[in-house]
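Engineer: dropping the sequence and predicted coords here.
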Amino acid sequence: MNDDLSEAALHAHLSMLRQDHADLDAAVQAIALSPLPDMLLIARLKRKKLALKDEIARIEDQLNPDIIA
């Protein structure tokens, strides 16, 4: 586990990342429903969502490592 971040801090960071991911998802949906959606902005937001998803997965793996016997 990462020495500079406690497990509680990782859980808190994970919660924040999940909220940010959900907020971006809501923003993408709202923009997509507008009469003239900004496709460039949607693409940027989707890239940010993907980066957040990758970071969430990395932290989850750090908190719950696979133990191979």
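Structural biologist: On my side now, so go ahead. Numbers count the residues shown, from 1 in each chain.
Engineer: drop to CA atoms for contacts and neighbour counts, all remaining ones
Structural biologist: OK.
Engineer: give me the element Q29 is part of.
Structural biologist: helix 7-32 (DSSP states H and E).
Engineer: next, the one to line up against it:
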Amino acid sequence: MTIEARIRELGNRHRSLESEIERQTGRPSADSLHLKALKLQKLRLKDQINALQDAR
């Protein structure tokens, strides 16, 4: 897999997590621990994307 393809894949996952975070936040009984875990995953993906972009 090329670096560009990997960046696209991670970007897609990052956007999916963003959508899930927004859905969960809109719920009246949002689980704060679950939201925290989703946000941490999103941050890790962003770090991976940035590292790959810097490596190009």
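Structural biologist: In hand now; what should we look at? Predicted model, so just to flag it, every value in this text is computed and none were measured.
Engineer: could you measure from L5 of structure 1 over to I59 of structure 1?
Structural biologist: 11 Å (C-alpha to C-alpha, to the nearest Å).
Engineer: what does K46 of structure 2 align to in structure 1?
Structural biologist: Matched by TM-score structural alignment, K46 of structure 2 corresponds to K53 in structure 1.
Engineer: verify the stated contact: its match with H21.
Structural biologist: Yes. Using C-alpha atoms under 8 Å, K53 of structure 1 is in contact with H21, at 7.3 Å.
Engineer: of these two, who's got more company?
Structural biologist: H21 (21 against 15; other C-alpha atoms under 10 Å).
Engineer: residues contacting the closest residue to that one other than its chain neighbours?
Structural biologist: Once flanking residues are discounted, H21 of structure 1 sits nearest to K49: 5.6 Å by C-alpha to C-alpha, 6 or more residues apart in numbering. Counting by C-alpha atoms under 8 Å, 6 or more residues apart in numbering, K49 of structure 1 touches H21, L24, D25.
Engineer: where's whatever residue of structure 2 lines up with the first one relative to T2 of structure 2, distance?
Structural biologist: It refers to H21 of structure 1. Taking TM-score structural alignment, the alignment pairs H21 of structure 1 with H14 from structure 2. Between H14 of structure 2 and T2 of structure 2 the distance is 18 Å, computed by C-alpha to C-alpha.
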